[in-house]
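dropping a prediction and its sequence here:
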Amino acid sequence: MGAKTWMLVYSKGNPVEILMGSPALDRDATIALAKRLFVSERLEPLGDGDLSSTCPADDVLVVGCFPGLTVVAAKEFGIDYPSRLPAKFLEAMPGHGVYLHAMHSVVDWFAYAVWADGKLQRSLSLSPDSGVLEDIGERQSFEAPYWDGEHPAVDSEEDAADYPFVFHPLDMGEAALLSLFGYQLEGMIDPTHLQPESIPLMRFKRRKSWWRFGWRGK
């Protein structure tokens, strides 16, 4: 299946520290936030998921509110240009840093962005087919070894000449997960790192609400 994500994380502190502290899921707050962010939809509860699966289908929403941190995974966050994230998501939780992480193994695409105090600090989006779609702001420290060629995407110089990057986007995507949130989905997993299956998230079926105004049956 490969690694896939499309999620936002809101955090009042260091997300790694908060998640490593095994925070308790606040189900009432989770339901309230889901309804507020997706007010035009009917949300029907599904069985719980967890942080290892933040790539829900188009008709599914995944949300978890914890003390100081919230995770929201939805189709709206799998976007080529993270800097264009709709304002309603950026403004949903004042006083929180906002992090977007998205990757899709089928097309080897990875994107992430970080906002602080409502201002974009970093946005990167790239794939072999499309090249660099967005590269805004100062590179984060976890990026450096990849841009410096320390994790080559291919083994031979001949293959390297045909590959557009000196690293594989999904490898950087995993590094971003580890640096920003303390866990990985694939690759060499360190058992001392956060196990994403330990962080429960609520899942909802998304259905459009149909309202008819100004109509009366005859």
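Alright, I've got the coordinates.

contacts and neighbour counts: CA atoms only from here.
Fine.

show me what the longest helix along the chain is packed against.
Determined from DSSP state H, the single longest helix within the chain is helix 169-181. When contacts are defined as 3 or more C-alpha pairs under 8 Å, 6 or more residues apart in numbering; DSSP states H and E, helix 169-181 sits against helix 15-20, strand 97-104, strand 109-116.

follow the chain on from it and name the next helix or strand.
Following helix 169-181 in sequence order, the next helix or strand is strand 200-208 (DSSP states H and E).

who touches the longest helix of the chain?
The contact list for helix 169-181, computed with C-alpha atoms under 8 Å, 6 or more residues apart in numbering, reads 15-16, 19, 101-105, 108-112, 126-127, 142-143, 146, 183-186.

A further structure is provided below for comparison with the first:
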Amino acid sequence: MASIVSALWHVDAPDPAAVLRDSRPDPAAARALLGRLFPGRRPVALDRVPLTQAVHGGDPEREQVFVGSYPGVTVVCSGELHLRTPSALPLRWRQTLAAEHTFLTVSDPPGAWGAFAAWERGILRRAFGADTVEFFEDEGVPFAWEHPFWAGRHPIRWPAGFTPPPHSLPFHPRRLVEQANASWLGFRYVGRLAGEPDPADIEVWGFDLLDKDEPVTPPRRARSSWWRRGAAL
């Protein structure tokens, strides 16, 4: 993952990659979900944007949320999801939309840390968060796809001449998060394999969250040049 990522996924489809590759997001379902997540707010639709933009969290000067509602797969992106301890995700984010599987993936390149969590029918199965030398969280039994990382088969490439701390992890946590995304959702943000969906082609709907009586103002072009206004839901 080459950029900041914060994404919460609700998955019932047996093959989420096929859904993301072949379907388009439902704007009405996205608005309905936001109505349940933020009952006291007014979501104002912007337009469809690529997932690679939405996972950044949007314009830092505006409260924005991004939703891609697909058949059996829903993704929500928000700065509120950028958690080092993913098991602390508030209940409303996890249970507003009932799903067989719920996944949270978070990656922070500037801080060199990553985190992920998996719930099955609302029950936490696994939660992990760490930078290269410190655990923030490590709960549950590791998944089978984690084993090569813990076995040292994906070592960190330290700079030449640098002596890493003796208690550093045997892998970079952001690479583990990337593998979690591939294992659960069938695609990667970096190093995409043949046949995997391109995250730049996965679309989500963007929304400004306003108070009920707050006037609608256009986004700042300098910070959100990728928006295209005028989409009707």
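Looks like it came in fine. Everything quoted here is computed from the prediction, not taken from an experiment.

tell me what angle the longest helix of the first structure forms with strand 109-116.
Angle between the axes of helix 169-181 of the first structure and strand 109-116 is 30 degrees (criterion: axes from the mean of the first three to the mean of the last three C-alpha atoms, to 10 degrees).

helix 169-181 of the first structure aligns to what range in the second structure?
The alignment of helix 169-181 of the first structure onto the second structure (TM-score structural alignment) spans residues 173-185.

show me which of the contacts of helix 169-181 of the first structure are buried.
15-16, 19, 101-104, 108-112, 126-127, 146, 183-185 (16 or more other C-alpha atoms under 10 Å).

show me the contacts for the spatially most central residue of the first structure.
The centroid of the first structure falls nearest to Met7 when counting by C-alpha atoms, centre = their mean (2.6 Å). Counting by C-alpha under 8 Å, 6+ apart, Met7 of the first structure touches Thr54, Cys55, Val71, Val72, Ala73, Ala74, Phe77, Gly78, Leu100, His101, Ala102.

what count of nearby residues applies to the residue nearest to it when sequence neighbours are not counted?
Nearest non-adjacent residue to Met7 of the first structure, counting by C-alpha to C-alpha, 6 or more residues apart in numbering: Ala73, 4.1 Å away. The number of residues packed near Ala73 of the first structure is 28, by other C-alpha atoms under 10 Å.

using the three-state scheme, assign whatever residue of the second structure lines up with Pro94 of the first structure.
Superposed on the second structure with TM-score structural alignment, Pro94 of the first structure falls opposite Ala98. Classification of Ala98 of the second structure using DSSP: H, G, I helix; E, B strand; the rest coil returns coil.

report the contact partners of Ala98 of the second structure.
Ala98 of the second structure touches His10, Arg121, Gly122, counting by C-alpha under 8 Å, 6+ apart.

once aligned to the first structure, how far is the match of helix 169-181 of the first structure on average?
Aligned to the first structure and superposed, stretch 173-185 of the second structure gives a mean residue distance of 1.4 Å (mean C-alpha distance after the TM-score superposition for the first structure).

go through that stretch and flag the buried ones.
Buried-residue list, stretch 173-185 of the second structure, by 16+ other C-alpha under 10 Å: Pro173, Arg174, Arg175, Leu176, Val177, Glu178, Gln179, Ala180, Asn181, Ala182, Trp184, Leu185.

make CSV from those residues and add distance to Arg126 of the second structure to it.
Output for those, formatted as CSV (distance: C-alpha to C-alpha, whole Å):
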residue, distance to Arg126 of the second structure
Pro173, 15
Arg174, 16
Arg175, 17
Leu176, 13
Val177, 12
Glu178, 15
Gln179, 14
Ala180, 11
Asn181, 14
Ala182, 16
Trp184, 13
Leu185, 16
